[in-house]
Structure formats: structure tokens, C-alpha cells
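Chemist: Give the three-dimensional model of this entry:
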Amino acid sequence: MTAGDPAAELVGRYGSPLYVYDLGRVGRAYDDLRAALPDPSRIYYSLKANPHPRLVAELRRRGARAEVTSRGELASALEAGCPPGELLYSGPGKTPGELGEAVLHGVRHFSAESFGDLARIGAAADAHGVSAQCVLRINAAGAPGGAGLRMTGTASQFGFDPEALLAEPGRLAVPGVRVIGLHFFPLTNARDEEGLCAEIVQSIRTAAELRRRLGTDLRLLDLGGGFAAPYAVPGERPLYPGLRAAVTQELDASLPGWRAGLPVIAFESGRYLVGDSGRLLCTVTDVKDSRGTRYAVLDSGINHLGGLSGLGRLLPMSARPLPGTVPDEPQRATLAGPLCTPADLLGRSVELPGLRPGAVLEFPNVGAYGLTASLLGFLGHPAPAEIVLRGTDVVSATRLALYRRELDGASGAPVTDPIPVKELT
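Modeler: Down below sits the predicted model:
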């Protein structure tokens, strides 16, 4: 092993497969992102990347707020100690039931994706005698050229089309709601700094124009994210050294009150903050040859690392032997998981040393969109343990579990489980 790397010991203690998260890396990522953003600005951590309460708590400790999109993510944020009044609840499919429960737990800030969404938020708040503070997510055209994976700018389930807002501004007057700002998220995973800067600058200009034409309050401007990180392959996060100056210049030009908090400027990140903090350790269970192809069968597959498997495609992944192990001669093989489907492949025709039963491999950079973005319920294999380290000390060792419970629907009323809230110990 490399100096200070406890991976082999962790596999011995907790079994294989195994996710390992490093809180030191989470902290460094937060510091790097903070240095790249204008000052002052707010950072929201998007729990969709990884809702593990220990990671959420670490980011909260460093100053991040939480952005959630479901009852499960809300439960994780509350377990991590995030004040509900500081959360931002977003997403295009918010139901009346979950909105009511969020309001009951003290959530007051929401991102509205449509007139219907705004009305449902208002109804939930009004029913509890409170006011919801809403930012309007905008489905705006992107900057020329663009970068990363586009999230808006065409027909989309995400956000208001600006022309629809301008055509019917009166529909924003909803009981139980106060519109306090705008929310943009035009793209994701942009390694190209110039393209990312252009997108954020375009969002700032669009926000200033919408404020002028709609006459709405602009107390909070969420400019989204788009910050990149490698996924399941070796590599380093980009640092965006020119982003702060470019965005600051545009904010000064278009929204001169921003330095005094009018509006508060916010950004979101998931993968950038936790992506390089995690790795998946798994074990070769069998090596076999079939009609000219060698297969190394692993005890982990797309049920544990398959962020895009539900879309019918997988991003390229790159396994490697555990650091510090004595390498054998390299072999070329296809890495297959334990599931009963030919789609369960984590690498095609890869060349690796040490491919023998019992050998431990690792997939790096899977702290984001790893376990909880995978087909966890398929075939019923247990979830890997998730170990959180601070240095070499284990601060958390847990395992997700799926379970079935009986529902009492005799009354005809919808059955919902309350959000479990407990102190993080």
C-alpha cells in the first residue's frame, strides 16, 4: 500500500465491495471552489451527487448550505444538522405531499420550475400559515459555443421559459409565496473554463434583464454550477483560475449592488465537491476465458457503480490494482459484475496486472454519482459498506439497506412515511 493508505485493512474489516470517502479531499475541493468564486457568494451542496450525511455535515461545517430535491435528501440534510431554514428545495417534480412535509419541517426556500409548481409551493405554505420564499428557475438560452452537458435552452422540464414569464407576469402573484429571485443551471460538468465563464456571464445578463422587465424582487440569484470532476477514472479536478475575475467583472457591471448582498449571489455544486473524495474497492471472484475473450468477474457491478446505466449507457471507467500491491503480469480482460445481465460490464478489454481471484481493484473518483446513482435494488445483492475517513481514522461505517414494509391503505388516504430525523453522532 501507499503510505497511510488503509484500503487493504478496510476491506479486511468491512468486506468487499466497499466505498471509501475521504473528508480531507472534501475539504480541499470546497476550498478550491471557494477560491474560484466571487466574494461574497454562497455555495449550495447538491445532495443528488452523494447524500451521505457525513459528507453533508463536513460541507456544512465549512460553510456550505444544502440543496435538496426529495424527501430522502431532506432527511439526509436534517440528519447532518443543516438548519431547515437555510435549505433550498428544488426539482421539477415536487408533489403536494412532500412540499407540505418540507414546510412542516421548517423549509422556507424553494426553486419553482413552472407556474404549476409555484402554485403548489404556495398552497403548501399557505396551509401552514407561512410564506415560502421562491426563486424562479429560468430555462434560458445558453452562451454561444457552450460547454459541458446542456441542461436548459431548449424545450425542457426544467424551469420557466423567459417568454412565458414575460407574457403572463401576473401569474407570479400566488398566495403563500414571495418571489425573491432567479435560479439558473444551464449546464453541467464543464471542464472548459472559458465556456463556463461565458455561461455564467450570460445568466447574469439574463437575470438583470428579467428583473428590469418583470419588476420582481432580486434578493437571491442562484447561478447554478457546471463545475467538473473526473468520474471513475484517474484524474484531477480543474481549478478555474480565471473564473472569479470574469464573473466579478460582470456582476459589477450588471448587478452593482451584489457586493452588499443585493442580490446575494449563490452557486451550486455536487460532483466537484465530493467526486474525488470517494473510491470503490471490489474483489475479483473469478477469471474465465470464453471464445477468445477473458473475463474477470467482480463482486461489484452496475448495481454499485452505474450512474448512467439506467439511460442505456455507461461512462468509460478505469479500474486499477490497489495502491502498493505487488503487480503480476498485465492481462487483457473484460471486467464483468455479478448481475445476470450482459449489460453488467465495468470495463471492456482493459489491461491490468493482478487479475486473479481474490485480487482487490479500485475505481477512483466515485464520490459523486456512485452508489446512490446505481441500480442498487437489481438482483438484491447487499449494498457495499460506506466508510468515511478523516485522515486514516474511520468516523463512520454504514450500509444502505432496502426493505419492504406493509402499508395501511384501508382508509383510502395516501400513505406516506414521516421523514426520519435523528442527531448525527
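
Chemist: Please make it C-alpha for all contacts and neighbour counts, starting now.
Modeler: Fine.

Chemist: give the contact list for the residue nearest to L315 when sequence neighbours are not counted.
Modeler: Excluding its sequence neighbours, the residue lying closest to L315 (CA to CA, 6 or more residues apart in numbering) is L308, at 7.0 Å. Contacts of L308 were listed using CA atoms under 8 Å, 6 or more residues apart in numbering, and they are 314-315, 373-374.

Chemist: To compare against the first, here's the next sequence to fold:
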Amino acid sequence: PLFAGAQNLKAEAIVEAQQKSFALALRMVEHAPGPVRTLNLGGGLGIPYFPGEQRLDLAPIGTALGNIVAEAATALPGAAIVLELGRYLVGEAGIYVCRITDIKVSRGHTYLVTDGGLHHHLSASGNFGQVLRKNYPVTIGTRMGEPAAEAVSVVGPLCTPLDLIAERMALPQAAEGDLVVVFQSGAYGASASPQAFLGHPGVAEVLV
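Modeler: Prediction:
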């Protein structure tokens, strides 16, 4: 496969990448020792994580792929066209849950300390490819019906300032024992996180 980016919410960019990948494959097949059996056009289809992001429009992507498949039937007979849809398929299907173990106030700001953090969910901490850190959608799962109160930060137990789940985010008033829920956590979670960080317990993955 040819890597052309990830977490893309612009249909035109994905269409262009797939078309160029297909064109490159047609040039390369002229020098291949045998017939092409599989053509992987990669992935890159994103999901909305942050305020202001719009869902990916699949219609133009589907139309363009239809044209590629039709041309491949003649140019690459017998070849299977493959897409990598991991994040797009499962990203919104998972949540990450951790428990508040302590509440601390430092310099007038409240910190909800939890038993989970970047060692469980590196991408939510902002340390998995983000240039500027942004908060994932977060709430207090045990207080879903309550209004947001003060802006607080949610942190983990690790001895690093990078262990940050939510920064200055307006959340319902929380107490020790409450559950913090991070949405959009079905992809790049446990398998993409340093779970052995200084011997802290790993995260449990549960199918519901």
C-alpha cells in the first residue's frame, strides 16, 4: 500500500490520493513479474473528534472508487481492490473509562486525578501525532444528566506532565469514585499506548 495520510475529513483529498495510487499501480504493473492479485489503496478516512469538524462525505469517494473498480476490471483483471478502514469503522464505537481517585487544587485550578491516562490512551493525551493538543469528547459518566460546572483538568497517575486526558474542560461537578468517559476511543487506544509505563496496571478491553 501507498501511505497517503490518516484521519482525513476531506473527501476530495481522499479521492485524489486513491486515484493517484491507482495510476501509480498501473505504471508499476508494467514491470511486475506476474499479475497483480491485490491492490491496496490504503485508508485515511477520518472521524470527527473535535468541535467544528464535519463528518466525512462518503458519496464522492464511493463514486470515484466505482470508476477505479470499473477500470481495474480491464486493466488489472482478477485483482481485488482493498481499503483500510480501521479507524472509520471502529473509532466511534469505543469509549475509554477511568475512575477518579483524587481531586486536587493547585494555584486555583482543579485537577481530577484518575487511575488511567496516557499509558492506556496515548492518543487522547495528545501525544500521538497531534501538533497542537486538543481535548477528545469527555464527560463524567456517572453524572451524565448534570450541567457543566467549572473548567477542570483530568490527569492520570504517571509522573509526567504529559499524562493529561482533558485540559481546562467544563465538566459536571465530580467526586472521588466517579467515572471519566472519553468518547471516540475505538481506535488507537490500548494497542497504540505504552501500557508498561513504569509498571502501572494495563487497561482492560471489554466487548459489550
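
Chemist: Just give me the match in structure 2 for P316 of structure 1.
Modeler: By TM-score structural alignment, P316 of structure 1 lines up with N135 in structure 2.

Chemist: actually G257 of structure 1, not the one I typed
Modeler: Using TM-score structural alignment, G257 of structure 1 sits opposite T74 in structure 2.

Chemist: Secondary structure element holding that match?
Modeler: Using DSSP states H and E, T74 of structure 2 sits within helix 58-75.

Chemist: Can you show me the helices along structure 2?
Modeler: Remark: helices assigned in structure 2 by DSSP state H are 11-29, 58-75, 86-90.

Chemist: Indicate which one of those is closest to G46 of structure 2.
Modeler: Proximity to G46 of structure 2 (CA to CA) singles out helix 86-90 among these, at 5.8 Å.

Chemist: just to revisit the earlier point, taking the contacts of L308 of structure 1, please make a PyMOL selection of just the buried ones.
Modeler: The buried residues among the contacts of L308 of structure 1 can be selected in PyMOL (16 or more other CA atoms under 10 Å) with this line:
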select buried, resi 314+373+374
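
Chemist: With distance to A246 of structure 1 as added columns, please give the contacts of L308 of structure 1 in CSV.
Modeler: Below are the contacts of L308 of structure 1 laid out as CSV (distance: CA to CA, whole Å):
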residue, distance to A246 of structure 1
L314, 35
L315, 32
A373, 34
S374, 37
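
Chemist: if I look at I165 of structure 2, how far off is D57 of structure 2?
Modeler: For I165 of structure 2, the distance to D57 of structure 2 (CA to CA, to the nearest Å) stands at 29 Å.

Chemist: same deal with E205 of structure 2?
Modeler: In this view, E205 of structure 2 and D57 of structure 2 are 30 Å apart by CA to CA.

Chemist: what comes up buried for the helix holding T74 of structure 2?
Modeler: Across helix 58-75 of structure 2, burial judged by 16+ other CA under 10 Å covers 61, 64-65, 68-69, 72.

Chemist: okay, E205 and D57 of structure 2: which has more neighbours?
Modeler: Between E205 of structure 2 and D57, D57 has the larger neighbour count (other CA atoms under 10 Å), namely 13 against 10.

Chemist: Am I right that the more buried one is in contact with E12?
Modeler: No. D57 of structure 2 is not in contact with E12 according to CA atoms under 8 Å; the separation is 9.3 Å.

Chemist: Flag every buried residue along the strand ranked longest in structure 2.
Modeler: In structure 2, assigned by DSSP state E, the strand with the most residues is strand 96-106. Going by neighbour count (16+ other CA under 10 Å), the buried part of strand 96-106 of structure 2 is 96-101.

Chemist: go on, stretch 255-273 of structure 1?
Modeler: Buried, per 16+ other CA under 10 Å, within stretch 255-273 of structure 1: 255, 258-259, 263-273.

Chemist: Check those against H381 of structure 1 and report the nearest one.
Modeler: Of the buried residues of stretch 255-273 of structure 1, the one sitting nearest to H381 of structure 1 (CA to CA) turns out to be R271, at 26.0 Å.

Chemist: give the contact list for the closest one.
Modeler: Contacts of R271 of structure 1 by CA under 8 Å, 6+ apart are 49, 227-229, 367-369.

Chemist: The longest strand of structure 2 aligns to what range in structure 1?
Modeler: When structure 1 is aligned by TM-score structural alignment, the counterpart of strand 96-106 of structure 2 is residues 280-290.

Chemist: how far does that stretch sit from the chain's center?
Modeler: Mean C-alpha position of stretch 280-290 of structure 1 versus that of the full chain (CA atoms, centre = their mean, to the nearest Å) differs by 29 Å.

Chemist: Stretch 46-64 of structure 2 too?
Modeler: Here stretch 46-64 of structure 2 is found 14 Å from its chain centre; the criterion is CA atoms, centre = their mean.

Chemist: cool, and stretch 137-154 of structure 2?
Modeler: For stretch 137-154 of structure 2, the distance to the chain centre is 21 Å (CA atoms, centre = their mean).

Chemist: Now do the end-to-end distance for that stretch.
Modeler: Using CA to CA, the end-to-end distance of stretch 137-154 of structure 2 comes to 12 Å.

Chemist: Sort out which residues of that stretch are buried, please.
Modeler: 137-141, 143, 148, 151-154.

Chemist: Mind picking the one among the contacts of R271 of structure 1 that's closest to F185 of structure 1?
Modeler: Of all the contacts of R271 of structure 1, F185 of structure 1 sits closest to F227, with 11.1 Å by CA to CA.

Chemist: Map the closest one onto structure 2.
Modeler: Alignment note (TM-score structural alignment): F227 of structure 1 maps to L45 of structure 2.

Chemist: Check whether its match really touches G5, as I assumed.
Modeler: No. The criterion here is CA under 8 Å, and L45 of structure 2 misses it with G5 at 9.1 Å.

Chemist: between those two, who's got more neighbours?
Modeler: Higher neighbour count among L45 of structure 2 and G5: L45, with 24 against 13, using other CA under 10 Å.

Chemist: Next up, the contacts around that one.
Modeler: Residues near L45 of structure 2 by CA under 8 Å, 6+ apart: 6-9, 14, 56, 85, 87-88.

Chemist: tell me which of the residues you listed is nearest to H200 of structure 2?
Modeler: Closest approach to H200 of structure 2 among the contacts of L45 of structure 2 (CA to CA): R87, at 26.7 Å.

Chemist: Now for the closest residue to G78 of structure 2 other than its chain neighbours, how many residues are close by?
Modeler: Of all residues not flanking G78 of structure 2 in the chain, R37 sits nearest, at 6.5 Å (CA to CA, 6+ apart). A count of neighbours around R37 of structure 2, defined by other CA under 10 Å, yields 11.
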